[in-house]
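[1] Need coordinates for the below:
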Amino acid sequence: MSNAPRPVNSFAIARTGEVVCLTQTKTLLRDSPCRHRWELSSSQEKEWVISQLEQSLPGDGEAHVFLRQRAALMADEMLENALFAAPRDSHGKPIYRKGEKRVLLPGECITFCSLYDGHTLALEVTDTWGRLTSETVRAFLDMNLAGEDTKEHRSGRGLYFMWCFLKDFYLSVVPGVETTIGGLLQLNTAR
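    Below you'll find the predicted structure:
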């Protein structure tokens, strides 16, 4: 077994849609001591994690309610991708259908993290599939931007929503080992 470092493909998607390679792995939350962290063992825990995230965001005003709504939407998209889009067989076909109940496979791990400083909310999900590539992300963004497919459940829509909503949207992939997706939401107090 080699001790050589595994290749890591870290990239961000600029507002223009172009893929920007990052020189180092960008994971905001992995080593942060002030974060919330939830590990899922089944798809049935997704709603619980989202409710825990919402409860972790203090504040009563309209801006805080809107932040919780956006956080819930992003968490749902991030967890759906980790639960249903990432798991693929050796031919690249999805193993699970979106929305079905499933227990994580032995060795599979999905971790969702958040960190809120009172103005900026960082969100990050990590799965142990490592299948996402910058080319795939770019193709999904292009397809969704062009509106090529009118199906309600168009492929890549979750990644497209993340790109639209999250500031500093980033991905870090260790091929065949791990995918991390994250970004930031701002508390918008301006009227």
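[2] C-alpha only now, for contacts and for neighbours.
    Fine.
[3] Which secondary structure state is assigned to the residue most central in space within the chain?
    Residue closest to the average C-alpha location in the chain (Cα atoms, centre = their mean): Met78, at 3.6 Å. Three-state call for Met78 (DSSP: H, G, I helix; E, B strand; the rest coil): helix.
[4] here's the other one to compare against:
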Amino acid sequence: MISVLVVHGDRKTQRMLGRAITSGFGPAVLCDDLETAMAAVNGRTYAVVTAELAAHPNLPALVAALRAGGGDLLLCGEIGPPEVAALLRAHAIDHVVTTDPIASADELPLTLRTLARPDGLDSRGVERYLGYDVHLTELSPESTHGRITVLSAIRDGLAAMGIAARHERHAALIADELLANAIHDAPHGPDPALRDSVRDVDRPLAGRDRPRLRWGADGRMLAIEVTDQFGSLDAATIRTHLAKLADRSTRPRQGNGGAGLGLAMAFLAATQLVFHLCPGRFTQAIGLIDLRSRPDGGRTLVPSLHIFTERGRAIDGC
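    Reported below is the predicted structural model:
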């Protein structure tokens, strides 16, 4: 039995969030504070906690209680860069929803459905974020410098669809950086001494070394997915590098080592950045751009982040 808690001191906000996530889960349990939420944790429980409670001293205890039962915490609301950095570092939060309320009405239930799947994570990727029967374009570089050809094809496709130039720029940046990580860093894992140190030399890609990129758009969302067949990226690495960018206390390293500047730049270019991690088998990174968003000045400073990790359950294709 899966239960969902909504934690916020304002009843109107509770009801709004509760209605957004009710589909597929039954009525959400509405809680005024973290203490009430702690008492309501029962087995596999997921809690949607609003940003006002992000710094509450009882938040770590709630996260621990949720994860002990196989659940997790989703933090949502207007959260600034320093707060996000602290959450990623101190509490290892894997789900931060910073989109506006209209977008959250889509994002929250989809995230909960992915977490609650009885057979584990779903590796279908971008299909989960786009409308039914949207055409997806699949591309795969034949060499390390083949990224240039892939990016050119994406730009041409977006231009043919009439996608705004600023969204086109963000999409190209996300695709380039995620492909770079998949090509140069994924094969060698966390050991910087083994990573590809000669990136300016073109070399062929074949078999397991050749990542796959898929992209599509439905007028609401533009989605770019990059999958490698190594599964060497872990949640702790993602959180570490994104926390550095969020609080601007440390510049991500610009040399070899992966998941540094490239991952951080992809994060800033997206509306949401989603990872499906299957250790030793594959890493799937998805950058989502909300085509309904206002001009650049109206964007949230920190995009939403979701990290789904296989924890001993079967995954399609894993």
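[5] before we move on, the earlier item: how about whichever residue in structure 2 pairs up with the residue nearest to the centre of structure 1, nearest residue that isn't a chain neighbour?
    Structural correspondence for Met78 of structure 1 with respect to structure 2 (TM-score structural alignment): Leu178. Residue nearest to Leu178 of structure 2 in three dimensions, not counting chain neighbours: Val226, with 6.4 Å by Cα to Cα, 6 or more residues apart in numbering.
[6] how close does the aligned partner of Gly182 of structure 1 in structure 2 sit to Thr250 of structure 2?
    In structure 2, Gly182 of structure 1 lines up with Ile286, judged by TM-score structural alignment. Per Cα to Cα, to the nearest Å, Ile286 of structure 2 is found 25 Å from Thr250 of structure 2.
[7] just Leu5 of structure 2 next, same as before
    Leu5 of structure 2 sits at a distance of 35 Å from Thr250 of structure 2 (criterion: Cα to Cα).
[8] Mind checking which of these two has more residues around it?
    Leu5 (25 against 11; other Cα atoms under 10 Å).
[9] Just say helix, strand or coil for the more buried one.
    Classified using three-state DSSP, Leu5 of structure 2 is strand.
[10] what's the answer for Leu121 of structure 2, then?
    Following three-state DSSP, we place Leu121 of structure 2 in the coil state.
[11] That one and Thr114 touch, don't they?
    Yes: counting by Cα atoms under 8 Å, Leu121 of structure 2 does reach Thr114; the two are 6.3 Å apart.
[12] So the two - more neighbours on which side?
    Neighbours were counted for Leu121 of structure 2 and for Thr114 using other Cα under 10 Å; Leu121 has more, 23 against 15.
[13] now the more buried one: how far from Cys278 of structure 2?
    To Cys278 of structure 2, Leu121 of structure 2 is 9 Å away according to Cα to Cα.
[14] and if you look at Ile21 of structure 2?
    Taking Cα to Cα, one finds Ile21 of structure 2 at 26 Å from Cys278 of structure 2.
[15] before we move on, what about Ala90 of structure 2?
    With distances taken as Cα to Cα, Ala90 of structure 2 is found 24 Å from Cys278 of structure 2.
[16] out of the two, which sits in the more crowded spot?
    Each of Ala90 of structure 2 and Cys278 has its neighbours counted (other Cα under 10 Å); Cys278 has more, 26 against 10.
[17] Phe165 of structure 1 reaches Leu185, doesn't it?
    Yes: under the criterion of Cα under 8 Å, Phe165 of structure 1 makes contact with Leu185 at 7.4 Å.
[18] Give me the common contacts of these two.
    Residues touching both Phe165 of structure 1 and Leu185 (Cα atoms under 8 Å, 6 or more residues apart in numbering) are Arg70.
[19] Cool, thanks, talk later.
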